[in-house]
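Participant: Have a look at this prediction, sequence included:
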Amino acid sequence: MSTTDLAAMTGLELMRWIQRERPADLPSIGRLLGMRFDEVDHGRIVISLDTRPDFANPLGTVHGGIAATLLDSVMGCAVHTTLPAGVSYTTLELKVNYIRAARTDGQNLTAVGTVIHVGRRAATAEGKVLDEQGKLIAHATTTCMILQPTG
């Protein structure tokens, strides 16, 4: 699919296309970390990944940046699902609270992002990362700036 075709999609259509097609030729942080789009709904996204030794911090547990990246991704993508074609967003603020460490041994982490509010210029969302037992690893909030098309 061409870049022009992608730009003509609403945010929800684009997220569902990524979920369905899993484009291997589309460079992204999701591909780099092995993220899977498990659920895509209007205002809500669920993404999971399996941890690996490359995710380790100096203490041998999953680096906090992995959880932060998961949270930024699910919250931003949740906001994106609410936007019409041609409208985009960027993260203005990300506040993460870390609750417990995650292992690097292939543990499945699941992140859920939910929109709180979308306005013309800004949107807010919340997210959480859970381990395989449903225990909270981290939670966050974000503010995104809505970028209207120019021209």
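Facilitator: Everything's here; your move.
Participant: all contacts plus neighbour counts: C-alpha atoms, from now on.
Facilitator: Fine.
Participant: Which secondary structure state does the residue nearest to Leu33 when sequence neighbours are not counted sit in?
Facilitator: Sequence neighbours aside, Leu49 is the residue nearest to Leu33 in space, at 7.3 Å (criterion: CA to CA, 6 or more residues apart in numbering). At Leu49 the chain is in strand, as set by DSSP: H, G, I helix; E, B strand; the rest coil.
Participant: pretty sure Arg31 is in a helix, no?
Facilitator: Yes - according to three-state DSSP, Arg31 belongs to a helix.
Participant: The residue nearest to it when sequence neighbours are not counted: helix or strand, and which one exactly?
Facilitator: In this structure, Arg31 finds its nearest non-sequential neighbour in Ala24, 7.4 Å apart by CA to CA, 6+ apart. In this structure, Ala24 sits in neither a helix nor a strand according to DSSP states H and E.
Participant: Included below, for side-by-side comparison, is a second structure:
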Amino acid sequence: MDHNGTAGIDQRIADLRTLLEQGLAENVGVGHSLGIHLATLEVGRSVWTFRPSPAAANAMLTVHGGVIATLMDTAMGSAVYTRIPADSYYTTLELKVNFVRPLSLTADQVTCEARTIHVGRRTATAESSVTNADGKLIAHGTCTCLLTTA
């Protein structure tokens, strides 16, 4: 079946799950270092969670914007990954984040949902939003990814 077939997509999702689980087991990656964890992975969509902690603090003792941006970049990149052929890779070309409200270091877990908008031969775009436990928007943004082949 070609890269657009169900078997190829299912394998792509399984491969990414395996890589993420391996990283957590080996204490490697943003899952380990920042506490960013995959909740849902589907074709063109991913949901990640993050529980704020003092390790994510900025000078104002709220969660650093770079940590939130990393959460969003991870979610959007994962959504893109599920839509590209098995012999392809992506890298983020552009990341745009709008911070709507601060995130307390003592806040409950937040959720970041990302969806692909466009996946072409050379570029892909995605959007994401981060919400707190009450469903209030923390941040939203978009990315553009460059697609390459192995």
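Facilitator: Nice, thanks for sending it over. Here the structure is a predicted model, which means the values were calculated and not measured.
Participant: Mind jotting down where the strands sit in the first structure?
Facilitator: 36-41, 44-50, 88-98, 108-118, 122-130, 136-147 (DSSP state E).
Participant: Val67 of the second structure maps to what in the first structure?
Facilitator: Here Val67 of the second structure is matched to Ile66 in the first structure, going by TM-score structural alignment.
Participant: Against Tyr98 of the first structure, how distant is its match?
Facilitator: 11 Å (CA to CA, to the nearest Å).
Participant: Please apply the same query to Ala125 of the first structure.
Facilitator: As judged by CA to CA, Ala125 of the first structure and Tyr98 of the first structure stand 17 Å apart.
Participant: who has more neighbours, the two?
Facilitator: Using other CA atoms under 10 Å as the criterion, Ala125 of the first structure and Tyr98 rank with Ala125 on top: 26 against 15.
Participant: Could you find the closest non-adjacent residue to the more buried one?
Facilitator: Closest residue to Ala125 of the first structure apart from its sequence neighbours, by CA to CA, 6+ apart: Val115 at 4.2 Å.
Participant: Can you report how many residues neighbour the aligned residue in the second structure for that neighbour?
Facilitator: With TM-score structural alignment as the criterion, the equivalent of Val115 of the first structure in the second structure is Thr116. For Thr116 of the second structure, the number of neighbouring residues by other CA under 10 Å comes to 25.
Participant: And for Ala25 of the second structure?
Facilitator: Counted with other CA under 10 Å, Ala25 of the second structure comes out at 11.
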